[in-house]
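Chemist: okay, here's the prediction I keep looking at, along with the sequence it came from:
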Amino acid sequence: MPTVLAISGLRVTIYPNDHRPAHVHVIGRGCEAVFNLHCPDGPAELRENYEFSRRELNKIASGLNVCAAALCDKWSQIHGHYR
């Protein structure tokens, strides 16, 4: 599971054997969340949350949106097309 970005000490990963649509897993501090990327233009949308607070999720989403183009490019490198 390659780490493609770090946000506030959290790992943002894209699993090589994962499914579409384009999404990332954000992992850290005993929590995990999954965000759909809505490539190529975003915004990131929360799909699943396991223990992150609403405040943390908002910070994560903001960080993902700033890096949306790079994350979509990384997804494309690993999986091909976004959809």
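Modeler: Arrived safely, thanks for sending.
Chemist: every contact and neighbour count from this point should use C-alpha atoms.
Modeler: OK.
Chemist: which residues touch the residue nearest the centre of the chain?
Modeler: For the chain, the residue nearest the mean C-alpha position is Val24 (2.8 Å; Cα atoms, centre = their mean). Contacts for Val24 (Cα atoms under 8 Å, 6 or more residues apart in numbering) come out as Val12, Thr13, Ile14, Val34, Phe35, Asn36, Leu37.
Chemist: below is an additional structure, to be compared with the one above:
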Amino acid sequence: MPTVFLLSDLRVVICPNDHRPAHVHVIGKGCEAVFHLHCPSGPPQLRGNYDFGARDLIRIIEGLSARLTDLCTEWRTIHGPD
């Protein structure tokens, strides 16, 4: 899975053969979470969490929100327009 960007020690990934709606996987620390992006205006929303703690999830949402425009652009580049 290609890493779109790093959020500290966590990988933010968009899978090339994945399904809609636009979303990212956040992977690291032996955990994974999936967030719908709600492009183009957000906010990112947690879809599934596999072992991240509440503090990590808050930090992840803040990081994704700060890069939302870039993430939506990258999703469209990989998957085409909605």
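Modeler: It's in. Bear in mind the structure is a predicted one, so any value in this text is a computation, not a measurement.
Chemist: let me know the closest of the contacts of Val24 of structure 1 to Cys67 of structure 1.
Modeler: Nearest to Cys67 of structure 1 among the contacts of Val24 of structure 1 is Leu37, at 10.2 Å by Cα to Cα.
Chemist: for the closest one, give me its contacts.
Modeler: Pro21, Ala22, His23, Val24, Pro43, Ala44, Glu45, Ala68, Leu71, Cys72.
Chemist: change it to 6 Å
Modeler: Ala22, His23, Ala44 (Cα atoms under 6 Å, 6 or more residues apart in numbering).
Chemist: that one -> structure 2?
Modeler: Taking TM-score structural alignment, Leu37 of structure 1 has Leu37 as its aligned residue in structure 2.
Chemist: and what of Lys74 of structure 1?
Modeler: Structural alignment (TM-score structural alignment) places Lys74 of structure 1 against Glu74 in structure 2.
Chemist: and the strand or helix carrying its match, how far from structure 1 on average?
Modeler: Glu74 of structure 2 belongs to helix 68-79 when assigned by DSSP states H and E. Superposed on structure 1, helix 68-79 of structure 2 shows a mean distance of 0.2 Å to its aligned residues (mean Cα distance after the TM-score superposition for structure 1).
Chemist: what would the contacts of Leu37 of structure 1 look like in JSON lines with distance to Tyr50 of structure 1 and secondary structure?
Modeler: Formatted as JSON lines, these follow (distance: Cα to Cα, whole Å; DSSP: H, G, I helix; E, B strand; the rest coil):
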{"residue": "Ala22", "distance to Tyr50 of structure 1": "19", "secondary structure": "coil"}
{"residue": "His23", "distance to Tyr50 of structure 1": "16", "secondary structure": "strand"}
{"residue": "Ala44", "distance to Tyr50 of structure 1": "17", "secondary structure": "coil"}
